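**Student:** turn this into a structure:
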Amino acid sequence: MKKSLIFGFGRAGRGLHLHCLRKLHTDQRHSGLFDTKVGVVDPYASHIQEPSLAFFRNVKDVEGFAPEDTVVHICTSPELHAETLRQAAEYGYTNFMIEKPLASTLAELEMIQQLERQYGLDVLVVANWLSSSLTGKIREIVRSNRYGQLTLIVAEQDKARLTRTLSNMSHDSALDVEIPHLAALALSLGGVKADVVQASVTDMHVEGAVVPNLGTAHISLLHAGGLTSRLNSNLASPVRKRTIRLYFANHQVVGYYPCAQDDSYSWLQIYDKDGVLIEQQVMYDDPLSAMFVEYYRYFDGLCAKPESDLAFNAQVVATLCEAKMKCGLMLSKEEQGLYASAGLHYETVKTG
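**Tutor:** Here you go, the predicted model:
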């Protein structure tokens, strides 16, 4: 049984991680897995009145959360992941759940990899789509080869993110918001060896305001076996959806993931070559909770290591960075080399 220590108490820390932990604390099926003691490390959250939480301004003030009994949830912004990881590691913490994306640049990724080696860290990254019941069903279909070879994956995640974008400019582009989830899903189903063949972003337009690069995002991947993946996200969409379509020689498999916290069901539909629906399943699906259970079971030594570890997410980050380079949002490796030879470091390109 592990305690939980959340670093960063914004949208991810408070709205997702704490919410999910509290839900699991009341689930009798997992009563021996989660200690109800939860701590928060955030210098800007000490004013919050939550009697069930222990607040600390920084890691050196933490008491009652022994490293061997604690899972650290890093919910800061991506550019702070490496530094937050370093601070916690220096105080003996080794079990980590890090919000996606693991890193926003290759330099940050390298720092995290160095910390893992230096301190012997065990790092898992949030990738709740991989723990989805729907994804499990899709994996079974792909591995069974019942419909022949998979040739194309199209994954989409759209929503209206206008208010949050206008009030918080912490993301540089739409490639940092929902696309990391889609990239992890595509690399899991199609294989981690994949090249970015095309990528693009567009601006968000809201009542005369223009937010650069935070409207839509698209990535096309070519996997080692010839499979193609197309990942699309629209953060200025009036319609919320999370879907995946898998194209086989004579069949199409369509999945609809839960779109919000207020409903936990997914749909799986299978169509024949004529577009006729031949099978439909509706299943309970709470991916985030399932992921938390899987990760905590692993940290307790009760199951094998989940797929979304540091090695897997290094491939996800590399894919996202390659896409950013193609969009002109990040210097190419050759350009970075020129800066490095001049004694300078400049990886990302800021716009707007």
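
**Student:** every contact and neighbour count from this point should use C-alpha atoms.
**Tutor:** Fine.

**Student:** show residues contacting stretch 130-144.
**Tutor:** 129, 147, 150, 184-185, 188-189, 255, 257, 266-268, 283-288, 290-291, 308 (C-alpha atoms under 8 Å, 6 or more residues apart in numbering).

**Student:** from those, keep the buried residues only.
**Tutor:** 129, 147, 150, 184-185, 188-189, 255, 257, 266-268, 285-288, 290-291, 308 (16 or more other C-alpha atoms under 10 Å).

**Student:** SS state for Ala45?
**Tutor:** The three-state label given to Ala45 by DSSP: H, G, I helix; E, B strand; the rest coil is coil.

**Student:** how near is the closest residue in space to it that isn't next to it in sequence to Phe292?
**Tutor:** The spatial neighbour of Ala45 that comes closest, neighbours along the chain excluded (C-alpha to C-alpha, 6 or more residues apart in numbering), is Phe9 at 6.7 Å. Look at Phe9 and Phe292: by C-alpha to C-alpha, to the nearest Å, they are 18 Å apart.

**Student:** second input sequence below; structure requested for side-by-side comparison:
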Amino acid sequence: MLQPLVVGLGRSGSGLHLRTLIRLARRTADAGGPLVALPAVGCDPRAGALRVPGAPGEVTVVSTLDQALDQVDPAATVAHVCTPPRLRHEVVARLAGHGVRRLVVEKPLAASAAELDALVRLREQEGLDLAVVAHWTSSRLAGRLRRLIRGGRLGPLRRITVDQHKPRFLRSLTTDGHPTALDVEIPHSLGLALDLAGPAELRAARCWDLRLADRALPRLGGAHVELAHRSGVSTLLRSDLGAPVRQRSVVCEFEGGTATAHFPLSEDDDHAQLVVSPFGHGTACAPDGEGEAGHHVFRDDALTDFLECAYRNFASGTAGAANFPLACAATRLLCAAREHCAAVPQAPAGSR
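**Tutor:** As a prediction, this is how the structure comes out:
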């Protein structure tokens, strides 16, 4: 078994990684094939003030990385790096210096192209087995979209539109890990768009302020990113962080129809939906045959599936090779979008 070390216990580290790892440890142990060794070790400077998931004995929380490393065996550890992007290289370098070679790193990989280059060099020099969190691209829903694209039943793919909307007022006021709206939801959809339609160049990007009653938070209100893929597909990514409702949807427009994918909105539910609509046909329910026209609903606990796959691959030595190039490509596009937004006037408060 491999023991988790989670560095950074914010929303991602505690609310997603730790919670999912505990669930995965319990489930695999109950099934007779334990995969995750508990207690997981969590590291955050705010350790004394944090509430973390899990029963007694399932999580140990400390305030420094040195304290955390004293409690784990580097050869049997998987480090989850859930710090803000600007700290990723520093943390990975310290972990590597202590002999940790298996890492799960949150996206985006870095806050700048130079930092990404440094991380790529570090990975190669230290022989790190590094998996980048990509539960959107590894989800069952994304798998169905890929099969629709490859199968050609709706003709060639022409356009992708991704909408990721949610009200994010309180977190934007109380945390500083995401400097712009580009860093909140867009990294999910960038990787997915590249996975579905292939390499791309940035066509346009814009951010706008998050406006509250007494202030405006610069560039945190939302973002639009436009991509031109070498395959001829165009992509529009939209994220409104002042929206009154939540939405996580992907519309793939084909020559002969559309496929609308709805990702689960939060950890409160783990079901995805896919609506396949060939032109000239209805959308009567078709529970069998995912390529058929209709409205399909199915379980898709993507983060749990992603982490289980990563841990099994870590055990066999094959974890990070598959998705690292895609994560690097998505990070470079994100860096280009940041630079573009910094160089042009901000957009007015956004419409979708």
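
**Student:** the stretch 1-150 of the first structure: strands as residue ranges?
**Tutor:** 2-7, 34-41, 53-56, 70-74, 95-98, 122-125, 150-160 (DSSP state E, counting those that start in this stretch).

**Student:** wait, which of those strands is closest to Ala88 of the first structure?
**Tutor:** Evaluated over those, closeness to Ala88 of the first structure peaks at strand 70-74, with 8.1 Å, by C-alpha to C-alpha.

**Student:** which residues sit against that closest one?
**Tutor:** So strand 70-74 of the first structure is contacted by 2-8, 13, 17, 81, 84-85, 93-99, 296, 299 (C-alpha under 8 Å, 6+ apart).

**Student:** same check, this time on stretch 32-39 of the first structure
**Tutor:** Here stretch 32-39 of the first structure has contacts from 1-6, 21-22, 24-25, 52-56, 65, 293, 296-297, 300, using C-alpha under 8 Å, 6+ apart.

**Student:** which SS class is the residue of the first structure positioned farthest from its centre?
**Tutor:** Centroid-distance maximum for the first structure: Asp274 at 35.4 Å, with C-alpha atoms, centre = their mean. Secondary structure state of Asp274 of the first structure, per three-state DSSP, is coil.

**Student:** what sits against it?
**Tutor:** Contacts of Asp274 of the first structure by C-alpha under 8 Å, 6+ apart: none found.

**Student:** from Ala88 of the first structure, how far out is it?
**Tutor:** Asp274 of the first structure is 56 Å from Ala88 of the first structure, by C-alpha to C-alpha.

**Student:** equivalent analysis for Gln261 of the first structure, please.
**Tutor:** 30 Å.

**Student:** Leu302 of the first structure too?
**Tutor:** 24 Å.

**Student:** between those two, which has more neighbouring residues?
**Tutor:** Ranked by neighbour count (other C-alpha atoms under 10 Å), Leu302 of the first structure and Ala88 place Ala88 first, with 20 against 11.

**Student:** for the residue mapped onto that one from the second structure, list the residues it contacts.
**Tutor:** Correspondence of Ala88 of the first structure to the second structure, assessed by TM-score structural alignment: Leu95. For Leu95 of the second structure, the contacting residues are 79, 101, by C-alpha under 8 Å, 6+ apart.

**Student:** let's see 7 Å
**Tutor:** If you count contacts by C-alpha atoms under 7 Å, 6 or more residues apart in numbering, Leu95 of the second structure has none.

**Student:** one step back: among the buried ones among the contacts of stretch 130-144 of the first structure, which are in strands?
**Tutor:** Using DSSP state E, the members of those that fall within strands are 150, 255, 266-268.

**Student:** hmm, which two among the residues you listed are most spread apart?
**Tutor:** Farthest apart among these - using C-alpha to C-alpha - are Leu150 and Ser266, which lie 21.4 Å from each other.

**Student:** residue in the first structure paired with Val162 of the second structure?
**Tutor:** Val162 of the second structure maps onto Ala155 in the first structure, by TM-score structural alignment.

**Student:** that match: how many residues sit nearby?
**Tutor:** 23.

**Student:** tell me the counterpart of Ala127 of the first structure in the second structure.
**Tutor:** In the second structure, Ala127 of the first structure lands on Ala134 (TM-score structural alignment).

**Student:** kindly report the same for Thr202 of the first structure.
**Tutor:** Using TM-score structural alignment, Thr202 of the first structure pairs with Trp208 in the second structure.

**Student:** residues near that match, how many?
**Tutor:** That count, for Trp208 of the second structure with other C-alpha under 10 Å as the rule, works out to 26.

**Student:** that one against His224, yeah?
**Tutor:** No - contact criterion C-alpha atoms under 7 Å: Trp208 of the second structure and His224 do not qualify, at 9.3 Å.

**Student:** before we move on, the earlier item: which one of the ones in strands among the buried ones among the contacts of stretch 130-144 of the first structure sits closest to Ala318 of the first structure?
**Tutor:** Nearest to Ala318 of the first structure among those is Leu150, at 23.8 Å by C-alpha to C-alpha.

**Student:** how about that closest one: what's its closest non-neighbour residue?
**Tutor:** Nearest to Leu150 of the first structure is Phe248, by C-alpha to C-alpha, 6+ apart, at 4.7 Å.

**Student:** contact partners for that neighbour?
**Tutor:** 147-151.

**Student:** of those, which are reproduced in the second structure?
**Tutor:** Here is what carries over to the second structure from those, by both residues aligned by TM-score structural alignment, their matches' C-alpha atoms under 7 Å: 147-151.

**Student:** can you put these in JSON lines and add distance to Thr163 of the first structure?
**Tutor:** Output for these, formatted as JSON lines (distance: C-alpha to C-alpha, whole Å):
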{"residue": "Tyr147", "distance to Thr163 of the first structure": "43"}
{"residue": "Gly148", "distance to Thr163 of the first structure": "44"}
{"residue": "Gln149", "distance to Thr163 of the first structure": "42"}
{"residue": "Leu150", "distance to Thr163 of the first structure": "38"}
{"residue": "Thr151", "distance to Thr163 of the first structure": "38"}
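
**Student:** which one among these gets closest to Asp122 of the first structure?
**Tutor:** Taking these together and measuring to Asp122 of the first structure by C-alpha to C-alpha, the closest member is Leu150, at 33.3 Å.

**Student:** give the contact list for the residue nearest to Val132 of the second structure when sequence neighbours are not counted.
**Tutor:** Of all residues not flanking Val132 of the second structure in the chain, Val105 sits nearest, at 4.8 Å (C-alpha to C-alpha, 6+ apart). Neighbour list for Val105 of the second structure: 80-82, 131-133 [criterion: C-alpha under 7 Å, 6+ apart].

**Student:** thanks a lot, catch you later.
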